[in-house]
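Q: could you look at this predicted model? Sequence included:
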Amino acid sequence: MNTYERLQDEACEDGVDVIDYTFHSNRIKGLYCDGVVAIREDMTIPEKTCALAEEIGHHETSYGNIIDMNSVQNRKQERQARFHGYNRLIGLTGLIRAYEHGCTNRYETAEYLEVTEEFLEECISCYREKYGVYKIVDNYIIYFIPNLAVFKRI
């Protein structure tokens, strides 16, 4: 079972229906409304995984209609849902697992975590804003600046 299938199962257990949908705009990857997540049907599995994680984030953290991105409150809710998706699919421990697995670059890390490189890049940027240069997790140091790097402390 891949990550996308696991997310679908988690959504179902949480009372959220996930459907494939043909959107008329290429800009839309997914939408959440009233317990239903619509995912663009013509995407790759990693793209669907990333979109579904964010839409589940909306289910768990957002309220009301947040389509209008001119509203500061709506942009905050959008960011919160994305951060929820980053933590759900990647997280600091995911970066450590990828390092322990032997991943040496962003492509390998994204493939190992079953996310897109773009999603991984956005996640790292978000973590860089939140944690700064580095973050210590147990016996590991995760650097975000200048580039992603994970080291095991001795």
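A: Happy to help now that I have it. All figures in this text were calculated on a predicted structure; none of them were measured in a lab. Numbering: from 1, shown residues only.
Q: all contacts plus neighbour counts: C-alpha atoms, from now on.
A: Noted.
Q: what's the closest non-adjacent residue to Cys12?
A: Spatially, and ignoring its direct neighbours in sequence, Cys12 is nearest to Val18 (7.6 Å; C-alpha to C-alpha, 6 or more residues apart in numbering).
Q: which SS class is the one you found?
A: At Val18, secondary structure determined by DSSP: H, G, I helix; E, B strand; the rest coil is strand.
Q: and it, how many neighbours?
A: Using other C-alpha atoms under 10 Å, Val18 is surrounded by 20 other residues.
Q: next, the one to line up against it:
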Amino acid sequence: MTYESLIAQYPNLVIKEVKTLPTGLAGLYLDNIILIDQYRSNYEKHCILAEEIGHYETTYGDISDTSTIRNWKLELLARRWGYEKIVSLEKLIDCHELNYRSIEEVCSHLEVTEQYLQSSIEHYKTRFGVSLHYKGYDIFFDPLYLIKR
């Protein structure tokens, strides 16, 4: 899934790339509007957009103060939603079937940054443990490796 195809899935959202955002933010969701730092790379924008759509799908209200436990949990919920949207288990299987084995090849195919891919894998490892049997594959998360069964 590309940045553009992710945008196309949400025609009810206004998604704009902007020059300035509040300090420290790469993206912002508010009332069906997503703002993304236009100076980021395309892969970074894709990752940022997934998380901001995660806020649209999973959270509510102003959670900009992440010093509270409630808001931090909602931030993590949106981030995890983004991981599962653009680095889904199905997409990892697709990469395997296309013979993409290196981190660089997987990142290029999924159009995500290496850091985002690693964070996604850590999320799956936390959720499922070191491995998971899924749709006829054994998926290992440390390091990422798939075996068709």
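A: Noted; the coordinates are in hand. Note that the structure is predicted; figures quoted are calculated from it, not measured.
Q: follow-up on the earlier one: what's the match for the residue nearest to Cys12 of the first structure in the second structure?
A: Superposed on the second structure with TM-score structural alignment, Val18 of the first structure falls opposite Ile15.
Q: how about Gly94 of the first structure?
A: Under TM-score structural alignment, Gly94 of the first structure pairs with Lys91 in the second structure.
Q: tell me which element that match falls in.
A: Using DSSP states H and E, Lys91 of the second structure falls within helix 89-97.
Q: so where do the strands sit in the first structure?
A: For the first structure, applying DSSP state E gives strands covering 17-21, 30-33, 36-40, 134-137, 140-143, 149-152.
Q: returning to that earlier point: measure the residue nearest to Cys12 of the first structure to Gly85 of the first structure for me?
A: According to C-alpha to C-alpha, to the nearest Å, Val18 of the first structure and Gly85 of the first structure sit 16 Å apart.
Q: then Asn26 of the first structure?
A: Distance, Asn26 of the first structure to Gly85 of the first structure, using C-alpha to C-alpha: 21 Å.
Q: more neighbours, those two?
A: Legend: neighbour count by other C-alpha under 10 Å for Asn26 of the first structure and Gly85, higher for Gly85 (24 against 8).
Q: map that one onto the second structure.
A: Aligned partner of Gly85 of the first structure by TM-score structural alignment: Gly82.
Q: cool, Lys76 of the first structure as well?
A: Superposed on the second structure with TM-score structural alignment, Lys76 of the first structure falls opposite Lys73.
Q: burial of its match, as a residue count?
A: 14.
Q: same question, Tyr99 of the first structure
A: Number of residues near Tyr99 of the first structure (other C-alpha under 10 Å) recorded here: 20.
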